[in-house]
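# all I have is the shape, not the residue letters:
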């Protein structure tokens, strides 16, 4: 059996870590293309100026247009060539990070998230959009970023909703990895099809990945509420440090090397409902995780544990919490069918999947969540 595990070359996090950015740039050369939204640059400008002067490097600002499109990637690659940049820095949220991945194409890449809202920073994949913001395609690269650098002071001063959303994304990690392991399904850590003709693209998850995914869940339960309180106060505490690591590193390694299953597929189906468009990825994944647990007939105590955690940190536990106040039977089936298309990760569940079963799981998960809220006077 072929197994695979993928990770960044280096992961480092700490208070004011951004002051050391120049050190990592120096491992590649003297200059870097900085891909970041102007608002994110302004948030950390003093630290960027400090690291530029301390390490005598040059950061070429790119005037990032805000969308990870083929056109923007081509423009930025030309800019990197024009200024002979030694490496690429993706600083900010998901769009800037994914754009940097596409520009670097797996070489000399430093990722600096300014929020802990998703597990994308550590991965070797990106999502491409059209210039208008519509989905275009997925992109995969030969390796994960060279360096993932987390300044926990910057994360602590970001809106708490981002951190909580990241916990929602991380919440699914263990349950999806567990399902993938039980079904012996392939994971993203294997070579993407077509990268090297004649090389096997299939790979199963490792015990290491499953163990990290389980640690991800355990840390959420232990430190999630405390980390939220720290973020509310804009202070760095051990609990916040642990949840930042959980949201970004443990969840990132867990999903890519442990596998995705029903939760992310159901999330993708839910995006067809207009009401969900105002909610973050991790918020929708949290409810979708409950739906996966219903779909697999998980132990009642486990479902209650997940719902209790979500309620404690402010994650959605029913459809109304993600903007779906009413859903017709036709809309429900549309969501379920989208979650069940051939390419979706839901087929990594260890049993046959039907759209009818998914629709039923969503309905029951919603009911469980609503009853929980009533019982708690929420």
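Received, thanks. Note that the structure is a prediction, hence the values are computed from the model and not measured. Numbers count the residues shown, from 1 in each chain.

# hey, let's count contacts and neighbours off CA atoms from now on
OK.

# counting neighbours, which bits of stretch 7-15 end up buried?
7-8, 11, 13 (16 or more other Cα atoms under 10 Å).

# so residue 91 sits in a helix?
No. With DSSP: H, G, I helix; E, B strand; the rest coil as the criterion, residue 91 is strand rather than part of a helix.

# just give me the neighbour total for it.
25 (other Cα atoms under 10 Å).

# again, but for the one 5 residues further on
Taking other Cα under 10 Å as the criterion, the count of residues near residue 96 is 26.

# in three-state terms, label it for me.
helix.

# you'd agree it is up against residue 90?
Yes. Here residue 96 reaches residue 90: they are 5.6 Å apart, a contact under Cα atoms under 8 Å.

# can you work out which residues contact both of the two?
35-36 (Cα atoms under 8 Å, 6 or more residues apart in numbering).

# just after the helix or strand containing residue 12, pick out the following helix or strand.
Residue 12 belongs to strand 10-14 when elements are defined using DSSP states H and E. Downstream of strand 10-14, the next assigned helix or strand under DSSP H and E is helix 21-26.

# for that next one, packing partners?
Where contact means 3 or more Cα pairs under 8 Å, 6 or more residues apart in numbering; DSSP states H and E, helix 21-26 is packed against helix 45-55.

# got another one to weigh against that:
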């Protein structure tokens, strides 16, 4: 396989960047459909309308139904075709991005992604994670191209709930460890190629940025302060993690996340929070040195990420309750098999139990 790196056509990040959304959208089409939540309209709807007032492309808001499912994607494709929209914009969080990307693909139109949060690495990728209407993981939809535009207004993101940016750190931290596993196993990446030094370097830079700036950014965001550390974490959560995971590949952390979606009590948890527990479980499976495991637990706890089942809302830790999680993580089509050793559900179950124990001990030591 050839070394392959993929990325969005244009990435824009900065204070007030959303004020230029209309200008960028006009370069992609003449009639924009903006997928957004009701809360998103309240937060940034007026700002978006003002940005389009200066362009020749009108914008129409369409409220997101709450789940990136085949039902919602089909509804939007029908709307695009019936009303003649020629550019799709997704404004909000990860499931909105994935829905907008998938609907734009099936409708054959360009897509712009404008996050109001930095909670996942979904904005930059040529991938949509599809769920059932009830919220359980269903499938990965691999798209032929990355978004035409990703626009990050850091002023807006700094005003979003702190938990969402912290969750984004959890999603981003998995990037390096899953990339390392894929390099060690020789697994292919999402671009249909192999991992090059550029891609792995991006994944490592993502890790380094999270370690150096994560806690500083969390503290600043407790007061909604937009500092250089916050800017760097927004970039790490979105661009570095997005390019890193897609051009390196993913492994156990995200597969375990997918397994956790089988538990209804986890549905209220953020994507990155579940991924973070998956990262901890992956490190246990890899039997990393105690120093590395301790450093990661300390960082996770310091920034406020969950490291135990209880923090994920799981109170029943019996074998009967958790084995379906392990079985789902080991699905033949999932990414657990990118690990550099043979993995089965029994190994996943035991690693999750041990990860929970390590997490509880680490939390107890901090008290």
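Right, received. Where do you want to start? Small disclaimer: the values here were computed from a predicted structure and weren't measured.

# report the TM-score for the pair.
Overlay of the two chains. TM-score (TM-score structural alignment, normalised by the length of structure 2): 0.94; 365 aligned residues with a Cα RMSD of 1.8 Å.

# in a markdown table: the buried residues of stretch 7-15 of structure 1, plus distance to residue 304 of structure 1.
As requested, the buried residues of stretch 7-15 of structure 1 are exported to a markdown table (distance: Cα to Cα, whole Å):
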| residue | distance to residue 304 of structure 1 |
| --- | --- |
| 7 | 32 |
| 8 | 34 |
| 11 | 34 |
| 13 | 33 |
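
# tell me the one among these nearest to residue 355 of structure 1.
Closest approach to residue 355 of structure 1 among the buried residues of stretch 7-15 of structure 1 (Cα to Cα): residue 7, at 33.9 Å.

# show me the strands in structure 1, by range?
Shown for structure 1, the strands assigned by DSSP state E span residues 10-14, 31-35, 58-61, 87-92, 109-113, 125-129, 135-140, 147-151.

# can you tell which of those strands is closest to residue 174 of structure 1?
Nearest of the strands of structure 1 (Cα to Cα): strand 125-129, 19.9 Å.

# for that closest one, list every residue counted as buried.
125-129.

# repeat that for stretch 183-192 of structure 2.
183, 187-192.

# redo the residues you listed as JSON lines? Include distance to residue 240 of structure 2.
Putting the buried residues of stretch 183-192 of structure 2 into JSON lines (distance: Cα to Cα, whole Å) gives the following:
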{"residue": "183", "distance to residue 240 of structure 2": "17"}
{"residue": "187", "distance to residue 240 of structure 2": "20"}
{"residue": "188", "distance to residue 240 of structure 2": "19"}
{"residue": "189", "distance to residue 240 of structure 2": "15"}
{"residue": "190", "distance to residue 240 of structure 2": "15"}
{"residue": "191", "distance to residue 240 of structure 2": "16"}
{"residue": "192", "distance to residue 240 of structure 2": "19"}
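
# for the lengthiest helix in structure 1, packing partners?
Taking DSSP state H as the assignment, the helix of structure 1 that covers the most residues is helix 207-232. Applying 3+ Cα pairs under 8 Å, 6+ apart, one finds that helix 207-232 of structure 1 contacts helix 160-183, helix 238-245, helix 251-258, helix 300-313.

# 6 Å instead, please
helix 160-183, helix 238-245, helix 251-258 (3 or more Cα pairs under 6 Å, 6 or more residues apart in numbering; DSSP states H and E).

# kindly name the residues of structure 2 that line up with the first one.
Taking TM-score structural alignment as the measure, structure 2 aligns residues 162-185 with helix 160-183 of structure 1.

# mean deviation, the matching stretch versus structure 1?
Average distance, stretch 162-185 of structure 2 versus aligned residues of structure 1 after superposition (mean Cα distance after the TM-score superposition for structure 1): 0.5 Å.

# could you count how many residues lie near the counterpart of residue 331 of structure 2 in structure 1?
In structure 1, the residue matched to residue 331 of structure 2 (TM-score structural alignment) is residue 341. Residues near residue 341 of structure 1, counting by other Cα under 10 Å, number 14.

# against residue 376 of structure 1, how distant is residue 341 of structure 1?
37 Å (Cα to Cα, to the nearest Å).

# list the buried ones in stretch 331-351 of structure 1?
Quick answer for stretch 331-351 of structure 1 (16+ other Cα under 10 Å): 332-340, 344-350.

# between those residues, which sits nearest residue 30 of structure 1?
Using Cα to Cα, the buried residues of stretch 331-351 of structure 1 come closest to residue 30 of structure 1 at residue 345, 41.7 Å.

# check contacts around that closest one.
Neighbouring residues of residue 345 of structure 1 by Cα atoms under 6 Å, 6 or more residues apart in numbering: 260-261, 265.

# again, 7 Å this time
Residues near residue 345 of structure 1 by Cα atoms under 7 Å, 6 or more residues apart in numbering: 260-262, 265.

# what does residue 359 of structure 2 give?
Residues near residue 359 of structure 2 by Cα under 7 Å, 6+ apart: 307-308.

# so which bit of structure 2 is stretch 350-367 of structure 1 matched to?
Counting by TM-score structural alignment, stretch 350-367 of structure 1 corresponds to 340-357 in structure 2.

# contacts for the matching stretch?
Residues contacting stretch 340-357 of structure 2 (Cα under 7 Å, 6+ apart): 181, 184-185, 280-281, 284-285, 307-309, 322-323, 326-327, 330, 337.

# nearest to residue 211 of structure 2 among those residues?
Nearest to residue 211 of structure 2 among those, with distances taken as Cα to Cα, is residue 280, at 15.5 Å.

# counterpart of that closest one over in structure 1?
In structure 1, residue 280 of structure 2 lands on residue 290 (TM-score structural alignment).

# burial measure for that match, as a count.
Neighbour count for residue 290 of structure 1, taken as other Cα under 10 Å: 31.

# do the one 3 residues further on as well
The criterion is other Cα under 10 Å. On that basis, residue 293 of structure 1 has 22 neighbouring residues.

# from residue 372 of structure 1, how far out is the closest residue to it other than its chain neighbours?
Spatial nearest neighbour of residue 293 of structure 1, excluding adjacent residues (Cα to Cα, 6 or more residues apart in numbering): residue 303 at 6.6 Å. Going from residue 303 of structure 1 to residue 372 of structure 1 by Cα to Cα gives 11 Å.
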